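S.K.: have a look at this prediction, sequence included:
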Amino acid sequence: MSTINYSEKIPNNVNLSEDRTLQRALEHWQPNYLQWWRDMGPEGSVDFDVYLRTAINVTPEGWAHFGHVKMPDYRWGIFLAQQENGRKVNFGEHKGEAAWQEVPGEHRANLRRMIVTQGDTEPASVEQQRHLGLTAPSNYDLRNLFQINVEEGRHLWAMVYLLHKHFGRDGREEAEALLQRNSGDQDKPRILEAFNEPTPDWLAFYMFTYFTDRDGKFQLNALAESGFDPLSRTCRFMLTEEAHHMFVGESGISRVLQRTAQIMKQHGIEDPEEVRRHGVIDLPTVQRYLNFHFSVTIDLFGADQSSNAAAFYSSGLKGRYEETKRDDDHLLKNNQYKILDIADGKLTEREVPMLNALNEVLRDDYIRDSIAGVGRWNKVLEKAGVNFRLTTPHKAFNRHIGTFAGQRISPDGRVISEAEWQANVRNWLPSEEDRAYVASLMGRVVEPGKMANWIAPPPVGINRQPIDFEYVRFN
């Protein structure tokens, strides 16, 4: 069923009303979710009318309806992509078998763990961003923040449905726990460390949505290859929503660069302190934020070598990015992959079995995709006639997981001493002064069509609306 039924208490396209036990369990979870949204969702936004996109079907031809709605009234629900007739498991030891509609008993624990970990990231990002509405640079940007927030909430629903439907009491308990952990909480933090980092300002938000939501794209693509068909269909639909999150990040940074470049050319200045005196974000600070968010995000892919990753792949649970487009046997038992190591004080490469290096395979795919977007940012600077260029740091830089955890590696990929690291870290990662300066720019601008001084307007509005459209109405 491609059309979503909005007449039910929980909108869905999975015939929820035919499974009364499941329906009652999810209706019991729903008030707890709404309470979490009131407590931990976007601060002070309950009465705003927001121009939001809502899914009306799951076909690729067009699934979105736009209209003003109060966020607590947003119709969160359960939407799976259309089922593919005759779909097979496309990799691992079950390759060629019919895709599973129920959880294979021997893979139950691993599947639950994967779903819980993915599900935990969705409310975490809402919690990380809950104060940003108070410092939005424009009405347009405020709407984009809220669109991301409601979609992350719906992605939580997607994972909770799988837990309730396929994992019995264990699944119900895990679904409750997803609302009990909170980003940055000392006692009950979120599972992955990147989702316990604060997102204190809009430069950090744009970097998060560019880099960390891009991790979501790659993780969801790998899970969309799963032999467990309900997980695959869930992730395939989530990916249609994830694209907007990355657009917000990429276009947001482009607009920051455009405005800074405009001020630099207008006043004939390059010195960062001079640039700051004009109330925009200097380019070295943008680079330091980039270094931080890139390095934190690539840690999310896990250790360079992982027996878990090998087991997930061989079991048919989690594939590679665009698995079916790859030209190999999709078993990988005899394949090798080069990973980085340190020998004699230098970075070196060594070959390891590819099955154990699948985290690194996915990380390298992600890095190539990220670098392409940074190239597009540099075109903004080039077009403006500014000589500065942004770069992604070496993948061993500022790592806290895997081979390079605790190692001191410079952004250009040199193994360095602790003394050299301490002497240069303020040039490589955002300092307290950098964050304080960016925070000082964060004044709220909500009049339609107006922009904060530090960011350029977008080239076009949402859904062919003008830039000065009232995307968020304040009641």
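M.R.: Arrived safely.

S.K.: going forward, measure contacts and count neighbours with C-alpha atoms only.
M.R.: Will do.

S.K.: and the host helix or strand of Cys235, what does it pack against?
M.R.: Here Cys235, judged by DSSP states H and E, is contained in helix 229-267. With contacts defined as 3 or more Cα pairs under 8 Å, 6 or more residues apart in numbering; DSSP states H and E, the packing partners of helix 229-267 are helix 139-166, helix 202-207, helix 213-224, helix 272-277, helix 358-383.

S.K.: second structure for comparison follows:
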Amino acid sequence: MSTINYSEKIPNNVNLGEDRTLQRALEGWQPNFINWWDDVGPEGSTNHEVYLRTAVSVDPQGWAQFGHVKMRDYRWGIFLNPGDANREVHFGDHKGEKAWQDVPGEHRANLRRIIVTQGDTEPASVEQQRHLGLTAPSMYDLRNLFQINVEEGRHLWAMVYLLHKHFGRDGREEAEALLQRTSGDVDNPRILGAFNEKTPDWLAFFMFTYFTDRDGKFQLAALAESAFDPLARTTKFMLTEEAHHMFVGESGVSRVLARTAQVMNELKTDDPQKVRAAGAIDLPTIQRYLNFHYSVTIDLFGADQSSNAAIFYSSGLKGRYEEGKRTDDHVLKGQTYKVLEVKDGQLVEKDVPMLNALNEVLRDDFIKDSMAGVGRWNKVLEKAGIPTRLAVPHKAFNRQIGALAGIKMSPDGRVVNEIEWAAKRNEWLPSAEDFAFVASLMGRVVEPGKFAGWISPPVMGINRQPVDFEYVRFG
């Protein structure tokens, strides 16, 4: 079992104490991290004691310990999955060679870029969720928000460790910059578009953690294949924490749907205005939120054809999702993949070299995974006897990146003109009125066991605790 030393100033399982220079550099970065947390972390939460899960080992058999702790005192640290001395590169041009323990000079710039981009998403989501604690629908949900926040903070530490250890002065400067960019800042925004969007309410938060944290799952899984062994080991452990974030999103939307279905059945109506008047979120609004979060998330995978994606794969820097389960040659030269483009006002498929289409391969894996969860949401409606079904929009809908950027497309996959887009936009994406309505429901409920009227309680509590357990103690 790979245990974590919590007696250290920076808890770790990488023998940090044996590298005094690195330890001092990270101890120098730590106060800046705490200042960042105090400035833009969860608002008004400094004195709360939260029932948090903390990693005590990277062993999948029992890596978590639960207890009340102030978030500012959370034991953030550096945890890598156990190494394998015989691990080999299993894809790309270096296939069959020993995995790298240090950064090869020719791949230095690309690896740094990958690590910085991944690292930048982690503090961004904390900043996006900063105000949500003030409108929590229950103490249970407030605790889940805070658990996600501290884990995103730890994921930032994971990337900062790699930058400090393997990239010298450049890495130290990049680590500082990760705390200087801010989500949505006009002058110094976060690197990726979705991480500059607002998360204004809890329905948006559940959609974000379902879809955008799922992008995180696929990106981390692709990096967990990397020939650069420290990156692979780091991201493998991050995946264990990412699973909880997606659970919060999926179960959160399920509970919103359960409550909406209950209200619809009590009132015997599917009229959105009547559902709203009863204090629940109507299904068309939920569908519009889904359309928005899904479309901005699939943009995160990048352009459908990308020379960078080809370079990252052939160099061994970033594999495919579940690379080891695929039955091709893991080199991909001469293979093709279908991507979409618009020709004469119609969507058409065309074959392109697979190496250049690896963003699209990962996007399609994400889409399949996302649709499975939407199917589970529909089971909630089906069980309640509600005939409406949610659906993910067409993958060309509302795209801002790649060959499909800016194309006016209906959710069901029709190319539409500007006039129809303008007329239907508020049917397809959340309107100012939708946001105002959802915001009007966001009153804070934090008495143990009590829940806001727009969401159902969960089936069970956290770590076998009752649903009405005191998950947050307010200082």
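M.R.: Received the coordinates, thanks. From a predicted model like this one, the values you see are computed outputs, not experimental measurements.

S.K.: between the helix holding Cys235 of the first structure and helix 358-383, what angle do the directions make?
M.R.: 30 degrees (axes from the mean of the first three to the mean of the last three Cα atoms, to 10 degrees).

S.K.: which residues in the stretch 51-200 of the first structure form helices?
M.R.: 108-128, 139-166, 168-180 (DSSP state H, counting those that start in this stretch).

S.K.: picking up where we left off before, average offset of the helix holding Cys235 of the first structure relative to the second structure?
M.R.: Compared with the second structure after fitting, helix 229-267 of the first structure deviates on average by 0.2 Å (mean Cα distance after the TM-score superposition for the first structure).

S.K.: got the angle between that helix and helix 108-128?
M.R.: Helix 229-267 of the first structure runs at 30 degrees relative to helix 108-128, counting by the same axes, to 10 degrees.

S.K.: please tell me which residues of the second structure helix 229-267 of the first structure aligns onto.
M.R.: On the second structure, the counterpart of helix 229-267 of the first structure by TM-score structural alignment is residues 229-267.

S.K.: any buried residues in the helix holding Cys235 of the first structure, and which?
M.R.: 229-239, 241-242, 244-264 (16 or more other Cα atoms under 10 Å).

S.K.: re the thing from before, just give me how far the match of helix 229-267 of the first structure sits from the chain centre.
M.R.: On the basis of Cα atoms, centre = their mean, to the nearest Å, stretch 229-267 of the second structure sits 10 Å off its chain's mean C-alpha point.

S.K.: ok, now stretch 149-162 of the second structure?
M.R.: 13 Å.

S.K.: kindly report the same for stretch 58-68 of the second structure.
M.R.: Relative to the centre of its chain, stretch 58-68 of the second structure is centred 21 Å away, using Cα atoms, centre = their mean.

S.K.: with stretch 79-98 of the first structure instead?
M.R.: Worked out by Cα atoms, centre = their mean, stretch 79-98 of the first structure lies 25 Å from the chain centre.

S.K.: how long is that stretch from one end to the other?
M.R.: By Cα to Cα, to the nearest Å, the extent of stretch 79-98 of the first structure from end to end equals 22 Å.

S.K.: what comes up buried for that stretch?
M.R.: Quick answer for stretch 79-98 of the first structure (16+ other Cα under 10 Å): 79-82, 88-92, 94-95.

S.K.: from those residues, which is closest to Ala384 of the first structure?
M.R.: Closest approach to Ala384 of the first structure among the buried residues of stretch 79-98 of the first structure (Cα to Cα): Ala81, at 42.2 Å.

S.K.: ok, the closest one touching Thr59?
M.R.: Yes: using Cα atoms under 8 Å, Ala81 of the first structure is in contact with Thr59, at 7.4 Å.

S.K.: next, show the common contact partners of those two.
M.R.: When contacts are counted by Cα atoms under 8 Å, 6 or more residues apart in numbering, Ala81 of the first structure and Thr59 have Ser2 as shared neighbours.

S.K.: give me the nearest residue to the residue nearest to the spatial centre of the first structure, chain neighbours excluded.
M.R.: Central residue of the first structure (Cα atoms, centre = their mean): Asp213, 1.8 Å from the mean position. Leaving out its chain neighbours, the residue that sits closest to Asp213 of the first structure by Cα to Cα, 6 or more residues apart in numbering is Met246, at 6.1 Å.

S.K.: same thing with Leu223 of the second structure?
M.R.: The shortest distance from Leu223 of the second structure to any non-neighbouring residue, by Cα to Cα, 6+ apart, is to Lys318 (5.0 Å).

S.K.: contacting residues for that neighbour?
M.R.: If you count contacts by Cα under 8 Å, 6+ apart, Lys318 of the second structure has them with 222-227, 312.

S.K.: now Ala309 of the second structure
M.R.: So Ala309 of the second structure contacts 355-359 (Cα under 8 Å, 6+ apart).

S.K.: output the residue interval of the second structure matched by the helix or strand encompassing Tyr289 of the first structure.
M.R.: Under the criterion of DSSP H and E, Tyr289 of the first structure resides in helix 283-298. Under TM-score structural alignment, helix 283-298 of the first structure corresponds to residues 283-298 of the second structure.

S.K.: that stretch vs the first structure, average distance?
M.R.: Stretch 283-298 of the second structure sits 0.1 Å off on average (mean Cα distance after the TM-score superposition for the first structure).

S.K.: quick one: residues in contact with that stretch.
M.R.: With Cα under 8 Å, 6+ apart as the contact definition, stretch 283-298 of the second structure has outside contacts at 193-194, 203-204, 207-208, 211-212, 215, 257, 260, 272, 363, 388, 390-393, 395, 397-400, 411, 427-430, 434.
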